[in-house]
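>>> Would you be able to build a 3D model of this:
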Amino acid sequence: MRLMDRIKGLFGKREAAKNKIFEYEEFQKAYVSKKLKDNLDYLQRILKGSQDIIYREFSIRAINQEFLLVYVDGMAEKKLLNDQILKSMMVEMNPFLAKEKFTLEEVKNQLVSATEVNEVETFDKLVLALLSGDTLVFMEGSAHGLIVGSKGWESRGVSEPTTEKSVKGPKDCFIETLKNNIVLIRRRIRDPNLAVEMLQVGRRSKTDVAIVYLKGVMRQEIVALIKKRIQQVDTDGLIDSTELMGLIEDHKWTFFPQIQHTERPDRAVAAILEARAAVLVDGSPFALLAPATFSMFLDSPDDYYERAIVSSLIRFTRYLSFFISASLPGVYIAITSFHPGMLPVALALSITGTRVALPFPTVVEMFAMETILEVLHEAGLRLPQAIGQTVGIVGGIVIGQAAVQAGLVSPVVVIIVAMTAITSFTLSSYSLNLTTRVLRIPFMIAGSTLGLYGIMVLWMFLLTHMSSLESFGVGYLEDFSPFRLRDLKDTFIRVPKYLMGKRPEFLKPEDTQRQRTRKKQ
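Purely as a prediction, here's the structure:
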């Protein structure tokens, strides 16, 4: 029995060696060999099964010095490899080579004409650079390798924003390439104090993450806290910035978003100039803005491209829409079930007349119609764009009308549900839209059990909960309380631009002055 176990264990060890999993920590102790064949064998062993890895061996014929070129097909720019490495070393330099042998330092400074060339001795940096799209160059007799910057994969072009549309203002948006997104910010902030700190997240994905902020403006304690939380993330991979948002925010179990995500560079730039930071993730077309406060989620880019009076009225409408979208169904249930005397007699009689012979109580009708609304909303999102909107609109009208004619639902309930849906669409933040959709459920329960008293208690609980939230050390409602006149200039209303001479006080910026206030003449 023991003999069989040993035989099985021997085969198990062979199988484990065959399917060995390599970690980057192992590569830190793996140094480049002076023998080209050893480096080639090592790379082929750790990258076994990757048929898109190209190994190109060549030599400089005048001195017969051998080299190895390694890159990932489709991630490296082949024109750069041909013109600035292979052609430069094999063709253009050959007639002028008088030396017997070149050192790697001379190859780096004289033969390779690419702009980004780094000399490395361990395989952890070499393999990471290779799988990031760069090219590796090894030379016979040298215990170092060269990393040549050659990233050149296909990417989506800059287009118009799809989730944050605006009538006025810029029409470009972030894309999935990190470097392009940083450029979109640098085009708008040409300040040498604009800092871009690069980090990597993910044990396997090694996703590049950039923290963009203004030195001398944003408080360094907040920058350090954001950086610390990103560095503490321990996960296999990071696919999108919204995944990172869920890993670094302060409060995980709350309905309210604590970090704003945006696809608009102008919105990210405005936040950076206001003493906040933008976090960009490679592969994601959305930037994260932190620290965030509640008022940020009710702002719209159009607010800053219209006159202050018009923007203030529209913004106040959004605050009202937030209240209506979250609690209107619950308020209707509470009034019709517990407080019908609050309604005018004619309206109360009209509502009562529509409810004659209906089989279900008001709360059941409301829950049923809200469920149908959510189903239609999800169906419209998942279907192709050409028919998604049609299904949502036509489906809502047909189902609502059929339910009323069949005597299953009151016409007033259909109106309330429609108003709730329309007001939720006025919110500029999709995350806050989802919050109101979730909040309707507890408000309907509170209204059906305790009436308006339950609605008021729930609103007080929500305000207390919101005031207890923080985003990287900044209170969620700190732009409202404690009272500061300077901070209220861009909350419920928006004052004219020339009156916003200083940055928000609650962010405690290092440089408080953002413009000189113009005196009225």
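>>> switch to C-alpha atoms for all contacts and neighbour counts from now on
Fine.
>>> Just list what the helix or strand hosting residue 451 packs against, helices and strands only.
Assessed by DSSP states H and E, residue 451 sits inside helix 430-468. Helix 430-468 makes packing contacts with helix 308-338, helix 411-425 when contacts are defined by 3 or more C-alpha pairs under 8 Å, 6 or more residues apart in numbering; DSSP states H and E.
>>> so how far is residue 290 from residue 262?
11 Å (C-alpha to C-alpha, to the nearest Å).
>>> Alongside the first, I'd like the structure of this one:
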Amino acid sequence: MIKKLFSKLHSTEVRKEAEYQIEFTGDINKTVESINNIVGESDDIIQRDFLIGKRIRATLFFVDGLCDSDSIEEDIIRPLIYFTDPERYDEKEFLPYLQNEVITLSELKIETSLEKAMLPFLSGETMLIIDGLKELILFETRRFNERSIAEPESEVVVRGPRDGFVESLHTNILQIRRRIRDPNLTVQFGTLGRRAKSDIAIVYIKGVANEKFIDEIRYRVSCINNDNVMETGTLEQFIEDNVLSVFPQMSRTERPDKIVGALMNGNVVTFHDGSPFALMAPVMLHMLFRSPEDYYDRWQIGSLIRVLRYFAALIAIFLPAIYIAMVSFHQGMIPTTLAISIAASREGVPFPAFIEAIIMEVTIELLREAGVRLPRAVGQTIGIVGGLVIGDAAVRAGIVSPVMVIVVALTAIASFAIPAYNISIAFRVVRFIMMLSAAVFGLYGLVMVYIFINIHLVGLRSLGAYYTAPFAPYQFGDWLDLLIRAPISVLTKRSTELKPRDQQKKGL
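This next block holds a predicted model:
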């Protein structure tokens, strides 16, 4: 049996899409044979033969597990079997009568091509072939087991909604529809992957989003030629402007309220079936420092927290590099008392400041990655206990100085204060580059790398929009929602760089 199955697998040829282009002749035997030639080797493809009104032959095909078997039995098979006197209707009247009088399912459609019917069929719809008809019927009988809606774990907020996206595309779209009851909210479905053919949806508000960005997203998605696009992270890499940049050119989120805010501002959002993350584009660098709760609290509180995030970003990028440069090259710039304290703490440490920092930074990254991969309770324990034990042991062993432990701890805490995980990772990469340049050239190298990064950011685009706007190009009107968050009553205009068709957020 094993040898037989093995030889069968190796003798199976890849089916080309041209094989789906079958014209229906009305002969049910030929049609069923053609379908079996395409999917007949799959054991989860169920074929059900029966008679309509005990006279006309019919065959149902559906994918086991993707379809609601109870609905198939009660709403399709049972009414057709008990259909009385089917032969008194001619071919033109038969299908309309079945649709309007016999079948109780609300969603069904007629297809004349197997090529067009194959994708819905493999997505969970039920296919019905009737002897003598040159068309087949597709019934909406999909049933998926999905995760219940819960609070997003990657974007926790103190104040705000507690629901998040799940892996079901239609459930995610419903969460947006529930919040935006505007008839201009437009949802366009499509498929990705030459073989996987996974579902995606492009969502925008007509009359707000700029047509240029909508057309650009459509064009880039249509140009993807790959067997499988598994997740929005993979989709992002296919359609981003600069694949060599470490900085994210699209924003991703699990929060419906954040997506609603983006749609209202004129962004275009992309969903992928099987992923709980949605992509927003175009995105500017400052948008990655925003959190939904900035707008739920009073403007003074939201502004203070936002300024703290920018300060945390500076610490996460520059603090270890500044320490290395000061200790290694520019001791004269350190106040005398502090310099003596640092020198005393480093007495007996066998490594230069750069190697010391690399050891601690790599250790922190290992602890962070281990905490993510382990079970939640164990991961939190590893992160806290591991950091305390390893840091204390390293200081006692004389491998690192206590000041370096403080610097690395502050850097790690600051990186956690940034709300967007993808920009936080980018800053971690930049931090190592800064540390290397500071170890070689001191503050001069640090400033030089900072200038190169700014040059890169100014030239970076997101769907063609300027990544550093409204800093460069300078747009004063957008500064009301930049470093600080002005009162809601003042924020009456959408971002200039998004070029929205409707600039005003409220009626004049």
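>>> Quick check: TM-score for this pair?
With the length set by TM-score structural alignment, normalised by the length of structure 2, the two chains reach a TM-score of 0.95; 500 aligned residues with a C-alpha RMSD of 1.7 Å.
>>> re the thing from before, tell me the residues of structure 2 aligned with the helix holding residue 451 of structure 1.
Per the alignment by TM-score structural alignment, helix 430-468 of structure 1 matches residues 421-459 in structure 2.
>>> And stretch 256-267 of structure 1, by the same measure?
Stretch 256-267 of structure 1 corresponds to residues 247-258 in structure 2, going by TM-score structural alignment.
>>> Could you tell me the end-to-end distance of the matching stretch?
Using C-alpha to C-alpha, one end of stretch 247-258 of structure 2 lies 20 Å from the other.
>>> Run through who's touching that stretch.
For stretch 247-258 of structure 2, contacts defined as C-alpha atoms under 8 Å, 6 or more residues apart in numbering pick out 152, 154-155, 161, 163-165, 172, 175-176, 236, 240-242, 259, 276-284, 288, 291-292, 420, 422-423, 426, 461-462, 467.
>>> Filter those residues down to the buried ones.
152, 163-165, 172, 175-176, 236, 240-241, 259, 276-284, 288, 291-292, 420, 422-423, 461-462, 467 (16 or more other C-alpha atoms under 10 Å).
>>> Out of those residues, which sit inside helices?
The helices, defined by DSSP state H, take in 172, 175, 176, 236, 259, 422, 423 from those.
>>> Switch the residues you listed over to a markdown table; also include distance to residue 472 of structure 2.
Listed next are those as a markdown table, based on distance: C-alpha to C-alpha, whole Å:
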| residue | distance to residue 472 of structure 2 |
| --- | --- |
| 172 | 35 |
| 175 | 35 |
| 176 | 32 |
| 236 | 24 |
| 259 | 25 |
| 422 | 22 |
| 423 | 19 |
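>>> Identify, from those residues, the entry nearest to residue 6 of structure 2.
Closest approach to residue 6 of structure 2 among these (C-alpha to C-alpha): residue 236, at 38.3 Å.
>>> residue boundaries of the strands in structure 2?
45-52, 56-63, 108-111, 126-130, 136-139, 185-192, 198-205, 251-253, 268-272, 278-281, 461-462, 465-466 (DSSP state E).
>>> related to what we said a few turns ago, buried ones in the match of stretch 256-267 of structure 1?
For stretch 247-258 of structure 2, using 16+ other C-alpha under 10 Å, the buried residues are 247, 248, 249, 250, 251, 252, 253, 254, 255, 256, 257, 258.
>>> do the same with stretch 165-179 of structure 2
165, 166, 167, 168, 169, 171, 172, 173, 175, 176, 177.
>>> I'd like the strands of structure 2 written out as a markdown table, with distance to residue 148 of structure 2 added.
Below are the strands of structure 2 laid out as a markdown table (distance: least, C-alpha to C-alpha, whole Å):
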| stretch | distance to residue 148 of structure 2 |
| --- | --- |
| strand 45-52 | 28 |
| strand 56-63 | 23 |
| strand 108-111 | 28 |
| strand 126-130 | 26 |
| strand 136-139 | 26 |
| strand 185-192 | 23 |
| strand 198-205 | 20 |
| strand 251-253 | 17 |
| strand 268-272 | 17 |
| strand 278-281 | 17 |
| strand 461-462 | 33 |
| strand 465-466 | 36 |
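>>> so what's the counterpart of residue 88 of structure 1 in structure 2 up against?
The alignment partner of residue 88 of structure 1 in structure 2, by TM-score structural alignment, is residue 79. Residue 79 of structure 2 sits next to 102, 103 when contact means C-alpha under 8 Å, 6+ apart.
>>> thinking again about what came up before, so how far does the helix holding residue 451 of structure 1 sit from its counterpart in structure 2?
With the two structures superposed, helix 430-468 of structure 1 lies on average 1.0 Å from its match in structure 2, counting by mean C-alpha distance after the TM-score superposition for structure 1.
>>> quick one on the thing from earlier: most tightly surrounded among the helices and strands packed on helix 430-468 of structure 1?
helix 308-338 (a mean of 20; mean count of other C-alpha atoms under 10 Å).
>>> In structure 2, what stretch matches it?
Using TM-score structural alignment, helix 308-338 of structure 1 pairs with 299-329 in structure 2.
>>> go on, stretch 165-176 of structure 1?
Going by TM-score structural alignment: stretch 165-176 of structure 1 matches residues 156-167.
>>> sorry, back to before: deepest-packed of the strands of structure 2, please.
Ranked by mean neighbours (mean count of other C-alpha under 10 Å), those are led by strand 268-272, with a mean of 26.
>>> That one: average distance to aligned residues in structure 1?
Mean deviation of strand 268-272 of structure 2 relative to structure 1 after superposition (mean C-alpha distance after the TM-score superposition for structure 1): 0.6 Å.
>>> Tell me how far that strand lies from the chain's centre.
8 Å (C-alpha atoms, centre = their mean, to the nearest Å).
>>> if we can go back for a sec, just curious, which of the buried residues of stretch 165-179 of structure 2 is nearest to residue 439 of structure 2?
Comparing the buried residues of stretch 165-179 of structure 2 against residue 439 of structure 2 with C-alpha to C-alpha picks out residue 165 as the nearest, at 44.0 Å.
>>> List the contacts of that closest one.
Residues near residue 165 of structure 2 by C-alpha under 8 Å, 6+ apart: 149, 150, 152, 171, 172, 175, 254, 255, 256, 276, 277.
>>> who's in contact with the aligned residue in structure 1 for the last one?
This points to residue 277 of structure 2. Aligning on TM-score structural alignment places residue 277 of structure 2 opposite residue 286 in structure 1. Residues near residue 286 of structure 1 by C-alpha under 8 Å, 6+ apart: 174, 175, 241, 261, 262, 263, 264, 280.
>>> Quick check: closest non-adjacent residue to the second one.
Looking back up the chat, that one is residue 175 of structure 1. Excluding the flanking residues, the one nearest residue 175 of structure 1 by C-alpha to C-alpha, 6 or more residues apart in numbering is residue 285, at 4.3 Å.
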